[in-house]
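S.K.: Sequence unavailable; structure follows:
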């Protein structure tokens, strides 16, 4: 009997296994996984929010400037074609029909140039706009 007691004491002196049940360990791992997933979702949401802001800025500023420049170019080409037709025509009725349209388009070009001047950011674009404004001024003076 004495031998048996010493054997049981030998088992009790060994280090005890880590505390906590299997379900507690699984719960801790699941909590860690959920925390990492939440962090990833938060970073993803933040990234999408930044992309949304950049896209909104691009649509409202950059594309609007491009559309305005395209509209300006279209009006200039139309006015050049009308002025050429007026200059080449020997019929007075052509002048009666084209001059009001040329004047109206010239006013639209002036408005578009002024609107575009506040939207351009780079010095190159501003230099091009300045030369376009000067050319438009010379065009208006030459018509009078």
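M.R.: Structure's in. What do you need? What you see is a predicted model, and the numbers here were worked out from it, not measured in a lab.

S.K.: hey, let's count contacts and neighbours off CA atoms from now on
M.R.: OK.

S.K.: so where do the strands sit in the protein?
M.R.: Counting by DSSP state E, the chain forms no strands at all.

S.K.: Okay, one more to line up with it:
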């Protein structure tokens, strides 16, 4: 693939497609039991244990002001290593659709989106739109310098 494209993990939240660079993803796992922590922030769903490590789990539905979807066999947790907090964080998504190369010249960035530092741009693919996220900026914004553990 040419140097003018980047590989993205494309996932869905309530029927909307989002993409994050594949290099930001540590792994993708099936949904598992999340241990709720009382008096937590609203986007924080709780913790899971993955290979003897505690991983905080957050809801992109809450962050994006979307209705929570019922968990099903397609629900996944995408594990991201955050640079700012130096920890792994899991984000719950409705489903992971695909991993694909997106040409950089096909990514548009409308001026009205510039208000959100974590929106990298958009990619139009046939009849669907993929919103590209700067997941590190999003997690830093949500985290506010706070470590969940």
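M.R.: Happy to help now that I have it. Since the structure is predicted, the reported quantities are computational estimates derived from the model, not experimental observations.

S.K.: now what about the TM-score between them?
M.R.: In this superposition the chains share a TM-score of 0.24, using TM-score structural alignment, normalised by the length of structure 1; 68 aligned residues with a Cα RMSD of 5.7 Å.

S.K.: Show me what the helix ranked longest in structure 2 is packed against.
M.R.: If you go by DSSP state H, structure 2 has its longest helix at helix 135-143. Other helices and strands packing on helix 135-143 of structure 2, by 3 or more Cα pairs under 8 Å, 6 or more residues apart in numbering; DSSP states H and E, are strand 76-82.

S.K.: Helices of structure 1, start to end?
M.R.: In structure 1, the helices defined using DSSP H lie at 2-12, 22-57, 64-88, 92-117, 123-143.

S.K.: a markdown table for those, including mean neighbour count?
M.R.: Formatted as a markdown table, the helices of structure 1 follow (neighbours: other Cα atoms under 10 Å):
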| stretch | mean neighbour count |
| --- | --- |
| helix 2-12 | 9 |
| helix 22-57 | 12 |
| helix 64-88 | 15 |
| helix 92-117 | 15 |
| helix 123-143 | 13 |
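
S.K.: hmm, back to that, okay, angle between the longest helix of structure 2 and strand 76-82 too, please.
M.R.: Computed with axes from the mean of the first three to the mean of the last three Cα atoms, to 10 degrees, the direction of helix 135-143 of structure 2 lies at 90 degrees from that of strand 76-82.

S.K.: in helix 135-143 of structure 2, what counts as buried?
M.R.: Of the residues in helix 135-143 of structure 2, 135-140 count as buried by neighbour count, 16 or more other Cα atoms under 10 Å.

S.K.: Which pair of those spans the longest distance?
M.R.: Using Cα to Cα, the pair of the buried residues of helix 135-143 of structure 2 lying farthest apart is 135 and 140, separated by 8.4 Å.

S.K.: ok, and what's touching stretch 130-144 of structure 1?
M.R.: 106, 110, 113 (Cα atoms under 8 Å, 6 or more residues apart in numbering).

S.K.: Check the contact between the first one and residue 79; I expect there is one.
M.R.: Yes - Residue 106 of structure 1 sits in contact with residue 79 when judged by Cα atoms under 8 Å, with a separation of 7.3 Å.

S.K.: contacting residues around stretch 108-121 of structure 1?
M.R.: Residues outside stretch 108-121 of structure 1 that contact it (Cα under 8 Å, 6+ apart) are 61, 65, 68-69, 72, 75-76, 126, 129, 133, 136.

S.K.: Which member of those is positioned nearest residue 32 of structure 1?
M.R.: Nearest member of those to residue 32 of structure 1, counting by Cα to Cα, is residue 61, at 43.5 Å.

S.K.: Starting from the helix or strand containing residue 20 of structure 2, tell me the next helix or strand along the chain.
M.R.: Assigned by DSSP states H and E, residue 20 of structure 2 belongs to strand 16-21. Proceeding N to C from strand 16-21 of structure 2, the next assigned helix or strand is strand 25-30, under DSSP H and E.

S.K.: ok, residue 78 of structure 2 - contacts?
M.R.: 25-29, 90-93.

S.K.: Roughly how far does it sit from residue 102 of structure 2?
M.R.: 20 Å (Cα to Cα, to the nearest Å).
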